[in-house]
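J.: Sequence below, structure please.
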Amino acid sequence: MRIPILRFRGRSRPFLTGALTCLLLFLSGPPAASDTTGGAPVRGSAYMGIGVLAHDGESGEPPPDPRASQTEGVDVSSHQRDVDWPSLWKSGTKWAYTKATEGTSYTNPYFAQQYDGSFDVGMVRGAYHFATPDTAGGAAQADWFVQHGGGWSNDARTLPGALDMEWNPYGDSCYGKSKSGMVSWIRDFLERYRSRTGRNAVIYTATNWWIECTGDYAGFGATNPLWIARYASTAGTLPAGWTSYTMWQYTSSGPTVGDHDRFNGSQDGLRKFATGDAPDAKALRAPGSGTASRS
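T.: Down below sits the predicted model:
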């Protein structure tokens, strides 16, 4: 196969190089979440599940069967850009979480389209914060999150903010924290979030990360709903302190399309959870999952 050569009269080599580079970038779609040297991802480019996919991966099991007792959802970030919310709604997706912030400097440039767009089609929506405990304290990151879309309102359509705790895509798995230091960081975030919004934040995590980086700390299960990440046909064994999950991310499609999730209850239960009328984690059972018996 011969590749056609484009000739531009009167143009310099730098111009041609730049034009061809732009053309290639356009044809290749959104840039990958990595720096120009092929090293670690660019700060701010992390998305929910990036570390889970890299460390736990896919189980190879088929996805779970649909359950009438559970409600389908999706999580998105800037990688999805402008989301086709009407199509997702028609396909049965009834709730969504959008990445709002990371650390204390990043905000999602597509947040308004994603957060407001999901609301406009009828979904119950929420925002999440990708934690980077190596860059700033937990309270400071909670403040940044609340100030940039992570707040909560009692309108039956807004979910409490979610704290994304997973393997560090930029370096050390536990962000250079000891197990006790990580627990303290998480506690600082959760306490500040509750003081700012009146709601307990959801904790998104994977069991293996929780064991590795917190020592399987059990102290948050009584107050903070669990969003478990496991790409398999069951949610598996949960972190210590939780006997059930509130939400489950059961597939990861990487940065190209939104990940699929389930709320462990009906659509009516989802709205009650949004208002705070429903108990957090303890009233929700986890069909097909293991329970945490560790203390």
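
J.: For the rest of this, base every contact and every neighbour count on C-alpha atoms.
T.: Fine.

J.: the helices in the protein, which residues?
T.: 13-28, 50-55, 85-90, 111-120, 138-147, 179-197, 207-214, 267-275 (DSSP state H).

J.: Strands of the chain, residue ranges please.
T.: Ranges of strands within the chain are 71-76, 95-102, 106-107, 124-130, 162-164, 202-205, 226-229, 247-251, 259-263, based on DSSP state E.

J.: Tell me which of those strands lies nearest to L16.
T.: Set against L16 and scored by CA to CA, these come closest in strand 106-107, at 33.8 Å.

J.: What is the closest one packed up against?
T.: On a contact count with 3 or more CA pairs under 8 Å, 6 or more residues apart in numbering; DSSP states H and E, strand 106-107 meets no helix or strand.

J.: Now do the same contact list for the residue lying closest to R187 once chain neighbours are set aside.
T.: Leaving aside its chain neighbours, R187 sits nearest to G138 (7.5 Å; criterion: CA to CA, 6 or more residues apart in numbering). By CA atoms under 8 Å, 6 or more residues apart in numbering, the contact list for G138 reads W185, I186, R187, D188, F189, L190.

J.: Which one of those is nearest to A19?
T.: Closest to A19, out of all of these and judged by CA to CA, is F189, at 46.0 Å.

J.: And stretch 139-146, what's buried?
T.: By neighbour count on 16 or more other CA atoms under 10 Å, the buried set for stretch 139-146 is A139, Q141, A142, D143, W144, F145, V146.

J.: show me what contacts the second one?
T.: If you count contacts by CA under 8 Å, 6+ apart, Q141 has them with E102, G103, T104, A131, F189.

J.: Relative to T101, how far out is the closest residue to the second one other than its chain neighbours?
T.: Nearest residue to G103, sequence neighbours excluded (CA to CA, 6+ apart): T132, at 5.4 Å. For T132, the distance to T101 equals 10 Å [CA to CA, to the nearest Å].

J.: Following up with a second sequence; could you model it the same way so I can compare the two?
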Amino acid sequence: MPVHRPGSFRQPGLLAAGILLALLALLSLLTALPAHAAGTPARGTAYMGMGVLGHDGRGGAPAPGLVAQTEGVDVSGYQGNVAWSTLWNSGVRWAYSKATEGTYYTNPYFAQQYNGSYTIGMIRGAYHFATPDTTSGAAQANYFVDHGGGWSRDGKTLPGTLDIEWNPYGAACYGKSASAMVSWITDFLNTYRARTGRNAVIYTATSWWTQCTGNYGGFASSDPLWIARYAADPGTLPAGWAYYTMWQYTSSGPTVGDHDKFNGALDRVQALANG
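T.: Below is the predicted model of the structure:
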């Protein structure tokens, strides 16, 4: 008969209690972590194309044979201080910098990015990451204009862009119905136009737009489209728009990951800046 020595086994009840205590300790640790550490990003960290990565590809290169396209980039606080001379030397001629998000965040690197691109010779603009579940469209448009998103008639400043895409902090459509989302966007666009005299650019992806606005086509006659799709072509456009003005085609470009094409030669970029 085998002999059991002291300490060579544990009673089942003690073992179960030990496992329970370990699980409770792990649960306590997870609940103590900030939201972004547990899988949800921190407010303010969203950037243009953040949702596209999970829905419309991870990289792309325009197919050969496109009409004249002018290279651009878009940046946010994620990039920090940007090497604008390197981008200029690579052929980039226009740039957008994230200025704001919701009514609670301003990009701490905005001045270096917005002014740096201008100083090097690029045509520049600012964008706002929309969070329709936090405050009204009008409130966010005013916040955007008051924190760098305005427009000046200097020939080198593009109209502001509304970045409206997947919610990185929760439900894709921010808890809004299609009609409520259209109303929120309308509120933002009308306020921006009243403040600046310009129609804002709309940045979005066709799949998000279809899901969250019901593929609404009512903005196409006034607001330029900046389409996001990481592939060899921009694909099907949202309802109403017969063509795109800008196309974010990759998130893995050189120097700065997010690269874009303007649908035309440099003089067309200048035309948009001039209004």
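
J.: re the thing from before, correct me if wrong: the residue nearest to G103 of structure 1 contacts Y175.
T.: Yes - counting by CA atoms under 8 Å, T132 of structure 1 does reach Y175; the two are 7.1 Å apart.

J.: which neighbours do those two share?
T.: N168.

J.: The two: who's more crowded?
T.: Using other CA atoms under 10 Å as the criterion, T132 of structure 1 and Y175 rank with T132 on top: 25 against 19.

J.: List the residues that contact the more buried one.
T.: Contacts of T132 of structure 1 by CA under 8 Å, 6+ apart are E102, G103, N168, Y175.

J.: do the same with A172 of structure 2
T.: With CA under 8 Å, 6+ apart, A172 of structure 2 has these contacts: E165, W166, C212.

J.: go with 10 Å
T.: G51, E165, W166, W208, Q211, C212 (CA atoms under 10 Å, 6 or more residues apart in numbering).

J.: Who wins on neighbours among these?
T.: Ranking the contacts of A172 of structure 2 using other CA under 10 Å puts E165 first, with 27 neighbours.

J.: center of structure 2, which residue is that?
T.: M48 (1.9 Å; CA atoms, centre = their mean).

J.: Would you check that that one makes contact with T100?
T.: No - M48 of structure 2 is beyond contact range of T100, at 11.4 Å (criterion: CA atoms under 10 Å).

J.: so what sits against both of those two?
T.: S76, Y127, H128, F129.

J.: how many other residues sit next to the last one?
T.: Each residue near F129 of structure 2 was counted by other CA under 10 Å, and the total is 26.

J.: ok, now G13 of structure 2?
T.: 8.

J.: One more: L225 of structure 2?
T.: Neighbours of L225 of structure 2 using other CA under 10 Å come to 24.

J.: Might you report the residue contacts of it?
T.: 161, 200-205, 219, 237-238, 241-247.

J.: That one and M246 of structure 2: what is the separation?
T.: Applying CA to CA to L225 of structure 2 and M246 of structure 2 gives a distance of 7 Å.

J.: Check L15 of structure 2 too.
T.: 62 Å.

J.: Quick one: the strands of structure 1 as JSON lines, columns for distance to F15 of structure 1 too.
T.: Below are those laid out as JSON lines (distance: least, CA to CA, whole Å):
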{"stretch": "strand 71-76", "distance to F15 of structure 1": "37"}
{"stretch": "strand 95-102", "distance to F15 of structure 1": "36"}
{"stretch": "strand 106-107", "distance to F15 of structure 1": "33"}
{"stretch": "strand 124-130", "distance to F15 of structure 1": "39"}
{"stretch": "strand 162-164", "distance to F15 of structure 1": "43"}
{"stretch": "strand 202-205", "distance to F15 of structure 1": "47"}
{"stretch": "strand 226-229", "distance to F15 of structure 1": "47"}
{"stretch": "strand 247-251", "distance to F15 of structure 1": "44"}
{"stretch": "strand 259-263", "distance to F15 of structure 1": "40"}
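
J.: looking at these, which is closest to R13 of structure 1?
T.: Here strand 106-107 is closest among the strands of structure 1 (CA to CA), at 36.3 Å.

J.: Other residues contacting that closest one?
T.: Residues contacting strand 106-107 of structure 1 (CA under 10 Å, 6+ apart): 43-45, 78, 99-101, 129-130, 144-145, 148-149.

J.: I'd like those as a markdown table, with distance to D261 of structure 1 appended.
T.: A markdown table is the format used below for these (distance: CA to CA, whole Å):
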| residue | distance to D261 of structure 1 |
| --- | --- |
| R43 | 25 |
| G44 | 23 |
| S45 | 21 |
| S78 | 18 |
| K99 | 15 |
| A100 | 18 |
| T101 | 20 |
| H129 | 17 |
| F130 | 17 |
| W144 | 26 |
| F145 | 22 |
| H148 | 24 |
| G149 | 21 |
